[in-house]
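Asker: Provided below for reference: sequence and predicted model.
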Amino acid sequence: MKRLIATFVILGCLALPSYAVNPDEVLSDPVLEERARDISAGLKCVVCRGENIDESNAAIARDLRLLVRERLTEGDSNEEVIGFIVERYGEYVLMKPNRSGANLILWAAGPVLFVIALVSGGLYLRRRAASRDGSASLTQDEEARLKELLKDEL
């Protein structure tokens, strides 16, 4: 019984790379199919966030997979296929967006904000340490007032 379960687990793990691509979508030419898989791995499903179109079971992902294969069979290059889909759906469909134009701001925002936070934190800590050193000594008026308040409390 344990061997049977282990066999099913192993077979299930071997079937994982097939993703959501249906048998009727697979091209008969293995070279074109490999190109389609490479392109699909770089295209994000617009419904399922974080999944490429090969992994997604959404209807739009199926349409995109078919569109990729259709464009490849018409003779388009990988760049032309990606360009066509980006033109139609926008850069949102790219798993790795371009690092140019408005996207450059988004790529740079994280590191820039991190550096600003580090500098701000360092300045805050420096000011706090400086204020602690200066507050240890009270003026004579402050000491007299403090003694007066403490006498009233007792």
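Answerer: Alright, I've got the coordinates. For clarity, every value in this text was computed on a predicted model and none was experimentally measured.
Asker: switch to C-alpha atoms for all contacts and neighbour counts from now on
Answerer: Noted.
Asker: count the neighbours of Lys151 for me.
Answerer: 9 (other C-alpha atoms under 10 Å).
Asker: I meant Arg35, not that one.
Answerer: Around Arg35 there are 16 other residues, counting by other C-alpha under 10 Å.
Asker: got another, please set it beside the one above:
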Amino acid sequence: MRIGLFVLGLIAAVYAAAQDASFTPEQAQRYQRLVGELRCLVCQNQSIADSNAPLAADLREQVRTQILAGHSDDQIRSYVTARYGDFVLYRPPFKPTTWLLWLGPFLLLALALTVAGIFVRRRTRAAPGGEPDREHLRRLLDEESR
């Protein structure tokens, strides 16, 4: 069983090396960086580097082809976003259509802090606070004793 797994791993490594044999070391680094930055549209929580979905394999091949064609990283990102939209990027650009995506977490935090502040303020107003008014208590006791 162990020998079979070893042979299978060896075959996979040779196959992967043969596929990327046309890359220079710099191109291989660019490829790994780019496929790590692009989101799998099928899985949505994985990069195309980590996904086994057919669409992710297609996107990896497109990135590979464009790197070999000499396109820059920005040109490749522009091509992919033109085809699939900003959602394909893990770090979409800050523009009017993505403002809510970038600012949403901060707005939700501000809203939560505001609601918590209102809640705490109401609780402290309703609860008796601090030292009791001794003069007021003395008058109440005097009235009761009469």
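Answerer: Sure thing, it's come through. This structure is a prediction, so every number in the text was calculated from the model and none was measured.
Asker: TM between them?
Answerer: The TM-score (TM-score structural alignment, normalised by the length of structure 2) is 0.69; 118 aligned residues with a C-alpha RMSD of 2.5 Å.
Asker: now find how far off-centre the longest helix along structure 1 is within its chain.
Answerer: In structure 1, taking DSSP state H as the definition, the longest helix is helix 102-134. Per C-alpha atoms, centre = their mean, to the nearest Å, the displacement of helix 102-134 of structure 1 from the mean C-alpha position of its chain is 23 Å.
Asker: same thing with stretch 53-70 of structure 1?
Answerer: The answer for stretch 53-70 of structure 1 is 21 Å, by C-alpha atoms, centre = their mean.
Asker: roughly how far does the most centrally placed residue in structure 1 sit from Leu32 of structure 1?
Answerer: Centroid-nearest residue in structure 1, with C-alpha atoms, centre = their mean: Gly50, separated by 7.6 Å. Distance from Gly50 of structure 1 to Leu32 of structure 1, counting by C-alpha to C-alpha, to the nearest Å: 25 Å.
Asker: for Gly121 of structure 1, same thing?
Answerer: Using C-alpha to C-alpha, Gly121 of structure 1 is found at 54 Å from Leu32 of structure 1.
Asker: comparing the two, which shows the higher neighbour count?
Answerer: Higher neighbour count among Gly121 of structure 1 and Leu32: Leu32, with 16 against 12, using other C-alpha under 10 Å.
Asker: now do the same for that one: its match in structure 2.
Answerer: Residue pairing (TM-score structural alignment): Leu32 of structure 1 is matched to Gln27 of structure 2.
Asker: got a list of what Cys45 of structure 1 touches?
Answerer: By C-alpha atoms under 8 Å, 6 or more residues apart in numbering, Cys45 of structure 1 lies in contact with Glu51, Asn52, Ile53, Ser56, Ala58, Ile60, Ala61, Val93.
Asker: which residue in structure 1 aligns with Ser47 of structure 2?
Answerer: In structure 1, Ser47 of structure 2 lands on Asn52 (TM-score structural alignment).
Asker: whereabouts in structure 2 does the host helix or strand of Ile85 of structure 1 align?
Answerer: Using DSSP states H and E, Ile85 of structure 1 sits in helix 78-89. Under TM-score structural alignment, the match for helix 78-89 of structure 1 in structure 2 covers residues 73-84.
Asker: same deal with stretch 103-115 of structure 1?
Answerer: Taking TM-score structural alignment, stretch 103-115 of structure 1 hits residues 98-110 over in structure 2.
Asker: can you pull the buried residues of the matching stretch?
Answerer: Neighbour-count burial for stretch 98-110 of structure 2, counted by 16 or more other C-alpha atoms under 10 Å, picks out no residue.
Asker: quick one on the thing from earlier: Gly42 is in contact with the residue nearest to the centre of structure 1, correct?
Answerer: No - the pair formed by Gly50 of structure 1 and Gly42 falls short of the contact definition of C-alpha atoms under 8 Å, at 11.0 Å.
Asker: residues shared between the contacts of those two?
Answerer: With C-alpha under 8 Å, 6+ apart as the test, Gly50 of structure 1 and Gly42 both reach Met95.
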